[in-house]
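# Okay, here's the prediction I keep looking at, along with the sequence it came from:
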Amino acid sequence: MSCKGIALVTGAAQGIGRAIALRLADNGFDVAVNDIAVSAELQSLVEEIQQRGRASSIHAADVSQDAQVREMIEAVVQNHGGLDVMVANAGVVGPSGMVIADVTVEEWDRVMNINARGTFLSYKYAGLQMVKQGRGGRIIGASSLTGKQGHNAQVTYSASKFAVRGLTQAAAIEFGSHGITVNAYAPGVIETPMFFGLLPGPEMRDGLKAQIPLKTFGVPTDIADFVSFIASKESKFITGQTISINGGLFFD
């Protein structure tokens, strides 16, 4: 199987990021993976990608730090020869149930630095590399249901995910003339370790599931399915969009 290009997925150690990395490998991409630190989960992911016949490498970096993101992109290019798909998936969620009056500046900065600034830096350095290469590319970010509809007691997370939508639209305009599309996904309730940490009890989960028209939660491969398409040549006329993947919990 010939290589369709080189992809980088941030926040890839588990959950949605891991599913995306494996799907892109299945699609024929060599896949570089990132998380805040090297871990057994990240190492096993690289092994799984390599078992699929694709090259892979680990790039530990804090996506909120300018120099670390720039150096990460440079290392991916040095290891693999370029960059064609950037998936800025890394993110954190603030404490559930914290209302505006209780949010500290430190907590606001922590969430915004990773979710908003981290996505900005990933877009920036990936976009610069793709422009330099002159062969187009795909930049894909992670928004959220709460980035389309503000939720009570999730002020920092919601604000950061709204920021991703605005960034995605602006970047799509800026990079469009270079054949680079910029889109984002907005998951609803997806069964990930982060989700189970927020809703630990079955009663809370059942109550939320009842609100979803499809009466089920999503799984990470539901997001990977979207990324698989948006990273492909067939998506060449789609840019600046943030696509809801939420089982009907919220309609645009």
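Cool, the structure landed.

# Please count neighbours and contacts with C-alpha atoms only from this point.
Will do.

# where do the strands sit along the stretch 151-252 of the chain?
Listed in chain order, the strands of the stretch 151-252 of the chain (DSSP state E, counting those that start in this stretch) span 180-187, 242-245.

# contacting residues around the first one?
Okay, so that is strand 180-187. For strand 180-187, the surrounding residues in contact (C-alpha atoms under 8 Å, 6 or more residues apart in numbering) are 127, 130, 136-145, 147-148, 164-165, 168-169, 171-172, 175, 223, 226-227, 230, 236, 238-246.

# what's the answer for stretch 90-108, then?
10-12, 17, 35, 63, 111, 114-115, 118-119, 142, 152-157, 198.

# Mind listing what's buried along it?
Ala90, Gly91, Val92, Val93, Gly94, Pro95, Val103, Trp108 (16 or more other C-alpha atoms under 10 Å).

# Structure two is appended below for comparative analysis:
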Amino acid sequence: MDEQQRHTALVTGAGRGIGRAIALALAGAGFDVIVNDLPGSDDLAETVDLVRLQGRKAVALGLDVADLAAHDGFVDRAWSAFGGIDCLVNNAGVSVAKRDDILSVTPESFDRLISINLRGPFFLTQAVAKRMVAEPVDDLRTIITISSANVDFASVDRAEYCLSKAPLAMMSQLYAARLAAHGVNTYEVRPGVIRTNMTAIARERYDRAFAEGLAPIARWGEPEDIGQAVAMLASGALPYSTGETLRVDGGLAVRRL
């Protein structure tokens, strides 16, 4: 990456876990980073410090991505922080409050997941994309959305999570078709089983599954695995690809006989 050029990334849900790992990987790739999490997050300050330790600038901005009315003001602040946004990473998301059978899913749980995991990223991407189109640059820009292996794999004990994540694959393709002419490539990164607070509840289950051959690469994925993938895409390693999915799942989706 040319250090003489401006490279700035906005990462949602960057307080910890995958989001923090993405922010640090982008910093390592030469990006200044705007890190986001819920307003009042106690974790963002540490992410900012870690980015700065890599010699890059960092700013923390609070936002609940489900709060659509706050998007325009948030994007204004993010855009102004370093004079633009070259990469948006849609990472913020939640899992179900309680794993339960699909026959027990409530409208309240369904609406919560759709609001945060799908509706929020769609409209935040729209707001950032409008600014990118209105203020073009010569360099490639990227929009990278973190989805889930549940785009491919049905989990009937968290059906609403699957339904909130699967449409992100199409969202990425739609924005790819719309934005390519404006020098913006979009990608979907599809993690497998990643070691985070979200998956800690199922640790023993996945430990057994990996031991029994769940994936060809027989280990948990780490947040840093996702961070490395995002940094590669954001750095322009695949300039003639857009709308593509990068699975970071240890081969989980490989069909085997």
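It's in. Worth saying up front: this structure is predicted, and the values here are computed from it rather than measured.

# hmm, back to that, of the contacts of stretch 90-108 of structure 1, select the buried ones using a ChimeraX command.
Selecting only the buried entries of those in ChimeraX, with 16+ other C-alpha under 10 Å as the criterion:
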select :10,11,12,17,35,63,111,114,115,118,119,142,153,154,155,156,157
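
# Among the contacts of stretch 90-108 of structure 1, which lie within helices?
Counting by DSSP state H, the part of the contacts of stretch 90-108 of structure 1 found in helices is Gly17, Val111, Gly118, Thr119, Val155, Thr156, Tyr157, Leu198.

# for the fifth one, what are its contacts?
What it means is Val155 of structure 1. Here Val155 of structure 1 is in contact with Met98, Val99, Ile100 (criterion: C-alpha under 8 Å, 6+ apart).

# And the ones in helices among the contacts of stretch 90-108 of structure 1, which is closest to Thr216 of structure 1?
Leu198 (17.1 Å; C-alpha to C-alpha).

# Okay, that closest one and Asn183 of structure 1: tell me how far apart.
Distance, Leu198 of structure 1 to Asn183 of structure 1, using C-alpha to C-alpha, to the nearest Å: 27 Å.

# cool, and Leu214 of structure 1?
The value you get for Leu214 of structure 1 to Asn183 of structure 1, if C-alpha to C-alpha is used, is 25 Å.

# can you check Lys4 of structure 1 too?
19 Å.

# okay, the two: which has more neighbours?
Higher neighbour count among Lys4 of structure 1 and Asn183: Asn183, with 27 against 14, using other C-alpha atoms under 10 Å.

# What does Arg190 of structure 2 correspond to in structure 1?
Correspondence of Arg190 of structure 2 to structure 1, assessed by TM-score structural alignment: Ala186.

# now Thr242 of structure 2
Thr242 of structure 2 maps onto Thr239 in structure 1, by TM-score structural alignment.

# wait, its match sits on Ala172?
Yes. With contact defined as C-alpha atoms under 8 Å, Thr239 of structure 1 counts as touching Ala172 (6.0 Å).

# picking up where we left off before, now intersect the contacts of strand 180-187 of structure 1 with the helices, please.
Of the contacts of strand 180-187 of structure 1, the ones assigned to helices by DSSP H are 127, 130, 164-165, 168-169, 171-172, 175, 223, 226-227, 230.

# Neighbours of the equivalent of Ala13 of structure 1 over in structure 2, how many?
Alignment note (TM-score structural alignment): Ala13 of structure 1 maps to Gly15 of structure 2. For Gly15 of structure 2, the count of nearby residues is 25 (other C-alpha under 10 Å).

# I'd like to know how far Gly15 of structure 2 sits from Pro107 of structure 2.
From Gly15 of structure 2 to Pro107 of structure 2 the distance is 28 Å (C-alpha to C-alpha).

# Repeat that for Ala180 of structure 2.
Ala180 of structure 2 is 37 Å from Pro107 of structure 2, by C-alpha to C-alpha.

# do the same with Gly30 of structure 2
With C-alpha to C-alpha as the criterion, Gly30 of structure 2 and Pro107 of structure 2 are 43 Å apart.

# mind checking the SS state of whatever residue of structure 2 lines up with Ile49 of structure 1?
When structure 2 is aligned by TM-score structural alignment, the residue opposite Ile49 of structure 1 is Val51. At Val51 of structure 2 the chain is in helix, as set by DSSP: H, G, I helix; E, B strand; the rest coil.
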